[in-house]
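S.K.: sequence first, then the predicted structure, then my questions.
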Amino acid sequence: MQKPIKLITLYTHICESYKNELQWEVKRFSPNGNIGQITDEELLTIYLFCTMYEQKTTKRAMYEHIIDYWHSWFPALPSYKNFSVRLNNLVEAFQLLLSLSMEEFELSADKIPILIGDSMPVITCSHKRRARVAPDLADKSYCATKNLHYFGVKIHALNLHRKTQLPFPVKIGITPASAPDITTLRPVLEVTHVQAVFLDKAYCDKNLKLKMKQNENELLTPIKKMKGVSAALNQFDKAANDLFSTAVSTIRQPIESFFNWIQEKTKIQIASKVRSKSGLLVHIYAKLVASVLMLLQF
């Protein structure tokens, strides 16, 4: 599909969503604030189009790209400062659009619903620097996967497992970087109704497993060594435990591929150029919307 057709298709989709749902979530500062100006639908389309099809991942790069190649399509494009401010006012619209986009996915009736989950960091700055962006949301933490101390937030995701395809997200949330994974997902997992949920060792919790068992859900995690158990007993069970842990990790692996794919396509983990809380939330939610739309083969 040629890019002009993709742009028109995306804009039509955004307009329909805006008319039905998004318009009620947009900040209004005056009753005639948009007369003669670029519309919210156009701003949403610019961000998503540049992310999905033009590999532009910062507001500045998007703005300059539209000026150079697509300005005739958006003749009311304002100055960069106003462009950035208007986008930051669309945080709630991007957040709702993410929920609406995830709801468009339908799992085939013959498929067994299996969830896999994990979290990924979004880094606003190094731990060696003084953090100034979104101090009420971002904080300091350590990412074992990257062996990195950082300031920022974490994206938590529960995805439907799909054979030979990237898992599709059904639940996504944002927390401070220091928030424990199990504390964040516990309220969601306790009311989840699927056949099984595959998570990592951070979610090993007997009470959570029992609670999920009552809802006919199975929580499966790699085996975690028990404190106070003798080395002989650990060695006795080692072969079986290793096989089970390997099987769980194999099923969980696509969630890592999902996060790596999002980072490759949108550079979502790099938020060092963000200067405000609203800018950080737009950076995250807009890129997640673009990722979900790409998974839907939009």
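M.R.: Nice, I can see it.
S.K.: can we go C-alpha only for contacts and neighbour counts from here?
M.R.: Noted.
S.K.: can you give me the strands in this structure?
M.R.: For the chain, the strands defined by DSSP state E occupy 114-126, 139-143, 148-160, 168-176, 196-198, 218-220.
S.K.: ok, longest helix in this protein?
M.R.: When the chain is parsed with DSSP state H, its longest helix is helix 231-266.
S.K.: okay, buried residues for it please.
M.R.: Burial within helix 231-266, assessed by neighbour count using 16 or more other CA atoms under 10 Å, is assigned to 241, 244-245, 248-249, 251-252, 254-256, 258-259, 262-263, 265-266.
S.K.: what's the closest of those residues to Glu103?
M.R.: Of all the buried residues of helix 231-266, Glu103 sits closest to Phe258, with 18.0 Å by CA to CA.
S.K.: mind listing what that closest one touches?
M.R.: Phe258 makes contact with Leu166, Pro167 under the criterion CA atoms under 8 Å, 6 or more residues apart in numbering.
S.K.: measure it to Arg252 for me?
M.R.: Distance of Phe258 to Arg252, computed by CA to CA, to the nearest Å: 11 Å.
S.K.: list the contacts of Cys143.
M.R.: For Cys143, the contact set (CA under 8 Å, 6+ apart) comprises Pro121, His149, Tyr150.
S.K.: pretty sure the second one contacts Asp139?
M.R.: No - under the criterion of CA atoms under 8 Å, His149 makes no contact with Asp139, lying 10.7 Å away.
S.K.: please compare the first structure with the one that follows:
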Amino acid sequence: MINQAKALKLIKLYQYVCDKYDSELQYYCQRFSNNNKPDFTDQEVLTIYLFSVHEEQRLRIKQIHKFASDYLMDWFPKLTSYVAFNTRINRLFDVLRSLCQSVIEDFTPEECSREFSLLDSMPIITCSGTRRAKVALEITDKSFCSTKRLWYFGLKLHALNSYNKSTLPRPESIVISKASESDLNIFKENWASIAGRTFFGDKIYRDAPFFEWFYKEKKSIMYTPIRETQGKPDCLKNRDRAYNDLFSRAVSKVRQPIESFFNWINEKTQIQNASKVRSTKGLLVHVFGKLTACFIKPIFNP
């Protein structure tokens, strides 16, 4: 059994999941078989997963199932075996993807700025670059992470966050890509239509011709740290160094909260470590399930 405080949180989460499932999520997991209404429902599977990750920090499916078996049987008497539970949650990867975006949209604080946005990415590592990758090869590949100074196989998690002066920036949109995909390409594909916005990114987002067009057409501007031009004479480098250093430090200071945001997600869910994942669906559940669990706190504390 769980205590009363946690029981109230479980009820609130289950109610939210049921409301979302009835209004939109059911269309991402429709069944066309005789078992289209299982005794152990999708809503219960999602609730157990999210509650266990968010409230109990049970991060692996086996840990989640064991917690449910030990403490939640009074609430979910139709709980299936571990193997069946693992199969069910993996089938809900598209549901978790949609639910993650819904949670982001539903609980964005009013104080988040719609004028300033922060951009960055984080690796999701399925295995070391020195090993032979065998999992989710259709959505992963090999790349180098300069921050961690390592080669790895996996995904890259890209986030567009609204600036929030008082606390961590809140995600506005999240995209995943293969590890080798450029952050700049992801920006062009997903967020280049946003008008009237000031973006802060790192040096990878430097593309003068594109952002000149971006400012002219969309009235949006991108600020990044200044990268020294190769082959530039030392006298010109010395002349511009003070301005360049001050400007780069100012941009990096504004961007620093999104780095803290990624650190917070990883500390809470260990999302970067996907070495235990054994399938493409499992990898997508690992990413979007952990992200959703991070952002559901307002359900309990509106």
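M.R.: Happy to help now that I have it. None of these values were measured; they are calculated from a predicted model.
S.K.: now do the residue of structure 2 most remote from its centre against Asn36 of structure 2, distance only.
M.R.: Distance from the C-alpha centroid of structure 2 peaks at Cys235, with 44.2 Å (CA atoms, centre = their mean). In this view, Cys235 of structure 2 and Asn36 of structure 2 are 73 Å apart by CA to CA.
S.K.: quick one: the helices in structure 2?
M.R.: 4-23, 42-56, 61-71, 82-91, 93-106, 183-190, 208-218, 234-269, 280-295, 297-300.
S.K.: nearest to Ser162 of structure 2, of these?
M.R.: Closest to Ser162 of structure 2 of the helices of structure 2 is helix 234-269 (CA to CA; 9.4 Å).
S.K.: the closest one against structure 1, how far on average?
M.R.: Averaged over the aligned pairs, helix 234-269 of structure 2 sits 0.5 Å from structure 1 after superposition, using mean CA distance after the TM-score superposition for structure 1.
S.K.: so where in structure 2 does the longest helix of structure 1 end up aligned?
M.R.: Taken onto structure 2 by TM-score structural alignment, helix 231-266 of structure 1 occupies residues 234-269 there.
S.K.: now do the contacts for the residue nearest to Arg227 of structure 2 when sequence neighbours are not counted.
M.R.: Leaving aside its chain neighbours, Arg227 of structure 2 sits nearest to Lys203 (6.8 Å; criterion: CA to CA, 6 or more residues apart in numbering). By CA under 8 Å, 6+ apart, Lys203 of structure 2 lies in contact with Thr224, Pro225, Ile226, Arg227.
S.K.: where's the counterpart of Lys203 of structure 2 in structure 1 relative to Thr221 of structure 1, distance?
M.R.: In structure 1, the residue matched to Lys203 of structure 2 (TM-score structural alignment) is Lys201. Going from Lys201 of structure 1 to Thr221 of structure 1 by CA to CA gives 6 Å.
S.K.: isn't Val289 of structure 1 up against Ala93?
M.R.: No - using CA under 8 Å, Val289 of structure 1 makes no contact with Ala93, being 10.6 Å away.
S.K.: now for Met226 of structure 1, how many residues are close by?
M.R.: Using other CA atoms under 10 Å, Met226 of structure 1 has 8 neighbouring residues.
S.K.: ok so, going back, keep only the contacts of Lys203 of structure 2 that stay in contact in structure 1.
M.R.: For these, the contacts that persist in structure 1 are Thr224, Pro225, Ile226, Arg227, with contact defined as both residues aligned by TM-score structural alignment, their matches' CA atoms under 8 Å.
S.K.: isn't the first one up against Ala250?
M.R.: No - counting by CA under 8 Å, no contact exists between Thr224 of structure 2 and Ala250, whose distance comes to 9.6 Å.
S.K.: re earlier: just put the strands of structure 1 in JSON lines and tack on distance to Thr45 of structure 1.
M.R.: Listed next are these as JSON lines, based on distance: least, CA to CA, whole Å:
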{"stretch": "strand 114-126", "distance to Thr45 of structure 1": "23"}
{"stretch": "strand 139-143", "distance to Thr45 of structure 1": "31"}
{"stretch": "strand 148-160", "distance to Thr45 of structure 1": "23"}
{"stretch": "strand 168-176", "distance to Thr45 of structure 1": "22"}
{"stretch": "strand 196-198", "distance to Thr45 of structure 1": "35"}
{"stretch": "strand 218-220", "distance to Thr45 of structure 1": "39"}
